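> Predicted coordinates and the sequence they were generated for:
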Amino acid sequence: MELKFNNLLINALSLWPEMVDLSEIVRGDNKSELYSVAGLFPLSEKIITSCTISAEEILLNNLHDALYEVIHGVAIYTTKIRMSDLRCETICMKFERRLNNALHMPDLGYMAEDIQLINEYFIVNKK
């Protein structure tokens, strides 16, 4: 089982298209800063679903959620994004924030083996 962040990221990025179309922004109203990107959430969910048979499922799901968050954030500024242009540091920061939430917020309901794997991830990826 590979727990190094860079290797997890390479694995995760291989499941995403090389280029993601962000051209259709949907807003509730013109004054709202909230928006969604047409097709982005279903794409992300399809990718996450493909990870459910992996031993690293909990890590990969959180990594794909972090990728989604980063992509969604840039969508307001561009109509497409090449996945290779995303900053690894930003993805890692959002990913590790999610993992820390899993460790420190028991109400999120992570199982003991998930918590153990997350702890192992942090041991391997000491900063």
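In hand now; what should we look at? Numbers count the residues shown, from 1 in each chain.

> For the rest of this, base every contact and every neighbour count on C-alpha atoms.
Fine.

> Isn't N125 up against N7?
No. Using C-alpha atoms under 8 Å, N125 makes no contact with N7, being 11.2 Å away.

> Secondary structure element holding the closest residue to F41 other than its chain neighbours?
Sequence neighbours aside, Y68 is the residue nearest to F41 in space, at 7.7 Å (criterion: C-alpha to C-alpha, 6 or more residues apart in numbering). Y68 belongs to helix 57-75 when assigned by DSSP states H and E.

> And that helix, what does it pack against?
If you count contacts as 3 or more C-alpha pairs under 8 Å, 6 or more residues apart in numbering; DSSP states H and E, helix 57-75 packs onto helix 5-13, strand 35-37, helix 40-49, helix 88-104.

> How many residues are close by the residue nearest to C51 when sequence neighbours are not counted?
In space, and not counting its chain neighbours, C51 is closest to E57: 5.7 Å by C-alpha to C-alpha, 6+ apart. By other C-alpha atoms under 10 Å, 17 other residues sit near E57.

> what does K4 give?
Neighbour count of K4, defined by other C-alpha under 10 Å: 14.

> which residues touch it?
Contact analysis of K4 by C-alpha atoms under 8 Å, 6 or more residues apart in numbering lists 121, 124-125.

> Use this one as the comparison:
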Amino acid sequence: MNYKFDNLLKIALKDWPVDIDLSEIHYSKNDPSKYTVKGLGIMSDLISEKYIGSPDEVIFRNLHQSIYAVLHAAAPNVWAIKISNIRHASVRNRFEKHLKIGVENSEIGYSREDILLCSKYFHENSD
């Protein structure tokens, strides 16, 4: 597989609906800076579940979590978003940060294969 970020993101974005509804936000009563977007977390979980047990699980589950985070951050500012309109750089920054944390922190539990795959990813994207 080609582990260039743009290729991985292209694959991952196909897993998401074209249009994402972000209209129903529920703010925390204790901290109005915290909120949930109805259905977004469940959607993300269902999308990334298909990668559990796959050789590329560490890549695609982290990538989908990063897509979710970008969508979640956009929610207070938009009613809906086309998945093709998310900024690739925002997803990539979050994605690579999560991979590095997983590789560097043994408590996260990445397997040897996961760490090797992350190393392969960073090697192919060192440009």
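The structure has been received and is ready for your questions. Please read these numbers as outputs of a predicted model, since none were measured by experiment.

> Could you report the TM-score for this superposition?
Overlay of the two chains. TM-score (TM-score structural alignment, normalised by the length of the first structure): 0.95; 127 aligned residues with a C-alpha RMSD of 1.2 Å.

> follow-up on the earlier one: for the helices and strands packed on helix 57-75 of the first structure, give me TSV that also has mean neighbour count.
Conversion of these to TSV gives the following (neighbours: other C-alpha atoms under 10 Å):
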stretch	mean neighbour count
helix 5-13	15
strand 35-37	17
helix 40-49	14
helix 88-104	16
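
> between those, which gets nearest to L63 of the first structure?
L63 of the first structure sits nearest to helix 88-104 of all those, at 5.4 Å, using C-alpha to C-alpha.

> what's the mean deviation for that closest one versus the second structure?
Compared with the second structure after fitting, helix 88-104 of the first structure deviates on average by 0.6 Å (mean C-alpha distance after the TM-score superposition for the first structure).

> What lies in contact with that helix?
By C-alpha under 8 Å, 6+ apart, the residues outside helix 88-104 of the first structure that reach it are 5, 59, 62-63, 65-67, 70, 108, 110, 115, 118.

> ok, D45 of the second structure to E107 of the second structure distance?
Going from D45 of the second structure to E107 of the second structure by C-alpha to C-alpha, to the nearest Å gives 22 Å.

> for N85 of the second structure, that is, sorry about that
Distance from N85 of the second structure to E107 of the second structure, by C-alpha to C-alpha: 35 Å.

> Please say which position in the first structure S28 of the second structure maps to.
If you follow S28 of the second structure across to the first structure using TM-score structural alignment, you land on G28.

> what number of residues lie near that match?
10.

> who are the neighbours in contact with it?
With contact set as C-alpha under 8 Å, 6+ apart, G28 of the first structure has these partners: 34-35.

> make it 10 Å
Contacts for G28 of the first structure were tallied using C-alpha atoms under 10 Å, 6 or more residues apart in numbering; they are 34-36.

> didn't the residue nearest to F41 of the first structure look like it was pressed against S36?
No. Using C-alpha atoms under 10 Å, Y68 of the first structure makes no contact with S36, being 11.3 Å away.

> quick revisit: let's have the helices and strands packed on helix 57-75 of the first structure in a markdown table, adding distance to E24 of the first structure.
Converted to a markdown table, these look like this (distance: least, C-alpha to C-alpha, whole Å):
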| stretch | distance to E24 of the first structure |
| --- | --- |
| helix 5-13 | 22 |
| strand 35-37 | 6 |
| helix 40-49 | 10 |
| helix 88-104 | 23 |
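
> That concludes my questions; thank you for your assistance.
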